[in-house]
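In: missing the sequence, but the structure's below:
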């Protein structure tokens, strides 16, 4: 029997082999190359995942877990024969326990669908990478976003995981409690592993109370360096900022054209404070504004209504697509370095100077409250190597400053070459772990390591 026919017989109604589907599952949102998988499998439960992995083991075919396809670093590109394991049908909210501030979900549920389902509980799931990513995919890349400065990223908000190994074994990792000291922390090993160690089939997530009072600001500066300095001053005070985002003038120009946003086209910090009392909120906001004015702030705008707040953060999340529309026909190299907070102004200054030195157009934006910023560099296809050279220099500078090559997007294919610089001999131990969990190298091979 043909191997694909055997797969269809094993998982009736759950295997798709149309060229359109095979191509859609062989690419992501940010990597310049595309591929084509052998087939797409749509499991509907953990037993389907086990069957697909055992089939793959028998036929020596690679398996690439797939969430919503919003990753950026080439993690979904097949490097040889592979099936895509699309977990979008495993999208149920299995349990909500408001009294314990947690919920249990399947990996294909998206973050927006989860928060919609939580309405009325007084709780929400805070990790917000912008895209409506699947929660399993967010855990697999250790995603974070605009609220990470207050609530943490996926690693801080995943209490437990169910994962299926390449041999079909099902593991329960972590516990539905705030802390545990029982044995090695295998759960966190799988968060950020990008599907190279196992397939996530269930997540227990930490939930947070909805803030009673919210204050959202836009503060404009004469330059990006002043905005970065202001962000450091705010964080250095220990103020409980919920969001602290940097957008440069190019990003705001793109948003004005794409969304008709009407923002002043100057570097800006978008901030948000969450508090349980109005008095605390006003005191924290006033201190932050004082610090930013000392750093050179020119103008302050407040988003006073909920609808205006939503528009502001939607604009921040649309910054990438706004730039894409501003530069039609271009490819984008997107960096996501992070440095210690005290070195952030220096890193931003270096990135801007390097863009000028290399004759590149690019913008700076990101989650500067975490020391994490992005540069988005649009280039024509023939200039792509030049932009990659910029990214490599920026990564080396970030590492020199004690930072990291990727704060949230993951490694995939694009950033593999930087791991020896960042981890040294520890990289060999990562390879030992990969060989232990996946001795045949069938789980998303060639990614991360």
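Out: Everything's here; your move. Computed from a predicted structure; not experimentally measured.
In: switch to C-alpha atoms for all contacts and neighbour counts from now on
Out: Noted.
In: sec struct for residue 85, please.
Out: Assigned with DSSP: H, G, I helix; E, B strand; the rest coil, residue 85 falls in the strand class.
In: burial of residue 356, as a residue count?
Out: Neighbour count for residue 356, taken as other CA atoms under 10 Å: 12.
In: surely it is in a helix?
Out: Yes: per three-state DSSP, residue 356 lies within a helix segment.
In: which residues in the stretch 301-449 of the chain form strands?
Out: 331-334, 363-366, 374-379 (DSSP state E, counting those that start in this stretch).
In: tabulate those strands (TSV), appending distance to residue 229 and mean neighbour count.
Out: Listed next are the strands of the stretch 301-449 of the chain as TSV, based on distance: least, CA to CA, whole Å; neighbours: other CA atoms under 10 Å:
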stretch	distance to residue 229	mean neighbour count
strand 331-334	23	23
strand 363-366	14	23
strand 374-379	16	23
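In: those: which one's closest to residue 208?
Out: Among these, strand 363-366 comes nearest to residue 208, with 23.4 Å by CA to CA.
In: packing partners of that closest one?
Out: strand 241-247, helix 249-259, strand 374-379 (3 or more CA pairs under 8 Å, 6 or more residues apart in numbering; DSSP states H and E).
In: of all the strands of the stretch 301-449 of the chain, which lies closest to residue 113?
Out: Among those, strand 363-366 sits nearest to residue 113 (CA to CA), with 24.7 Å.
In: what lies in contact with the closest one?
Out: 245-251, 348, 352, 372-377 (CA atoms under 8 Å, 6 or more residues apart in numbering).
In: so which of the residues you listed comes closest to residue 400?
Out: Nearest to residue 400 among the contacts of strand 363-366, with distances taken as CA to CA, is residue 348, at 13.8 Å.
In: try this one next to it:
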């Protein structure tokens, strides 16, 4: 029998478990360990609450989780309850699938002012992550600046702009809906260092901004390159830029009270305010010959009492695991960290790719596990972990426990919503019955 421990129950973790099942069949036991009592990681607390079709991929993970060879071990924190060195003694392979849940710092003066938050915290707040449920973002209508030109920036802007009715079928948590239902009255400015041809926004997500009830997207036509230049883009990027051209051609004097302003060739250089964020100082940029953005020296201020940074994420270090500070992920060679220790998904490659990108990544890591160890061993695996956690009094949550938590969340949903999430770990544990 081969014993594998996967740390993290998000997409990378479950795809790795699925790959191990396909590779080793009945001769493998996979324990998926997560510090939260609930599984699915990014699917539960990272995907936008109004994108329910994307969240449906969790059904695939559930099918994997309900097999005899895979087990969910929730409410177990690696580092607090069990060490990596101990897991390496218990399992033939330990795979770090912890994702990249920490925000990269903006690194400009004033980025520590109240009102400035990272997207991991802000998205976690409206998605009900226990770490961020107590966040109190400044939603007083004084203007918002969203830094970044990717899909996360679009998610943040869209959630800020939507009406209560538009969020009705989502699983946004109640505390966030209560704060947002009054509407963010100020403009929402999306800052991007480079131009429309360099955005990392996909067509579907970008197109959604054109159909909001109380907000209208605004693009300065002068920021767009000649239309014939679009021919050099890949098809998806071309569709995204077509949306921007459509936005630029719209009347900016409509009835929608909120403007979502795309401010291209702009980078934040400071955040100012008396005791809180009040404005972002922005420098105009130009694209150099190498494609990078350089400052021009021209600056201006954008009013903002809320600043959300969507510039990337980092994987938190784990004691005893080599770490690449510059890349913000575990140091690895194509997934190999040390004998018996591997990384997969964002913990391996950094925060790039889609949810589906993690599937081939998981299969590639299992191939390496098979290459590195010819067969099973006499390591204790699952029984050894159970004995260790019992000795330490750890309250382990199983997948069956999760199903009871899930049923309780569904039962407490507001009308039209798929669920109302528990946002405190103790409430999750109590819901097991």
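Out: Nice, I can see it. Please read these numbers as outputs of a predicted model, since none were measured by experiment.
In: now what about the TM-score between them?
Out: Superposed pair, TM-score by TM-score structural alignment, normalised by the length of structure 2: 0.25. Supporting alignment: 201 aligned residues with a CA RMSD of 8.1 Å.
In: now a PyMOL select for only the buried ones of the contacts of strand 363-366 of structure 1.
Out: To isolate the buried ones among those in PyMOL, judged by 16 or more other CA atoms under 10 Å, type:
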select buried, resi 245+246+247+248+249+250+251+348+352+372+373+374+375+376+377
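In: export the strands of the stretch 301-449 of structure 1 to JSON lines and tack on distance to residue 234 of structure 1?
Out: Listed next are those as JSON lines, based on distance: least, CA to CA, whole Å:
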{"stretch": "strand 331-334", "distance to residue 234 of structure 1": "26"}
{"stretch": "strand 363-366", "distance to residue 234 of structure 1": "16"}
{"stretch": "strand 374-379", "distance to residue 234 of structure 1": "20"}
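In: out of those strands, which is closest to residue 437 of structure 1?
Out: strand 331-334 (31.0 Å).
In: which strands and helices lie in contact with the closest one?
Out: strand 374-379, helix 384-400.
In: mind running it again at 7 Å?
Out: In terms of contacts (3 or more CA pairs under 7 Å, 6 or more residues apart in numbering; DSSP states H and E), strand 331-334 of structure 1 is packed against strand 374-379.
In: which secondary structure elements does the strand it packs on contact?
Out: Using 3+ CA pairs under 7 Å, 6+ apart, strand 374-379 of structure 1 sits against strand 331-334, strand 363-366.
In: and those strands: which comes nearest residue 393 of structure 1?
Out: That would be strand 331-334 among those, by CA to CA, at 13.0 Å.
In: ok, and what's touching that closest one?
Out: With CA atoms under 7 Å, 6 or more residues apart in numbering as the test, strand 331-334 of structure 1 has contacts from 374-381, 387-388.
In: at 6 Å what do you get?
Out: Applying CA atoms under 6 Å, 6 or more residues apart in numbering, the set of residues contacting strand 331-334 of structure 1 from outside is 375-379.
In: and those, which two are furthest apart?
Out: 375 and 379 (12.7 Å).
In: burial of residue 10 of structure 1, as a residue count?
Out: That count, for residue 10 of structure 1 with other CA under 10 Å as the rule, works out to 15.
In: same question, residue 188 of structure 2
Out: For residue 188 of structure 2, using other CA under 10 Å, the count is 29.
In: please apply the same query to residue 382 of structure 2.
Out: With other CA under 10 Å as criterion, residue 382 of structure 2 counts 17.
In: could you list which residues are in contact with it?
Out: Per CA under 6 Å, 6+ apart, neighbours of residue 382 of structure 2: none.
In: with distance to residue 201 of structure 1 added, can I get the contacts of strand 331-334 of structure 1 in JSON lines?
Out: Below are the contacts of strand 331-334 of structure 1 laid out as JSON lines (distance: CA to CA, whole Å):
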{"residue": "375", "distance to residue 201 of structure 1": "33"}
{"residue": "376", "distance to residue 201 of structure 1": "33"}
{"residue": "377", "distance to residue 201 of structure 1": "36"}
{"residue": "378", "distance to residue 201 of structure 1": "37"}
{"residue": "379", "distance to residue 201 of structure 1": "38"}
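In: pretty sure residue 301 of structure 2 contacts residue 272?
Out: No: using CA atoms under 6 Å, residue 301 of structure 2 is not in contact with residue 272, being 9.4 Å away.
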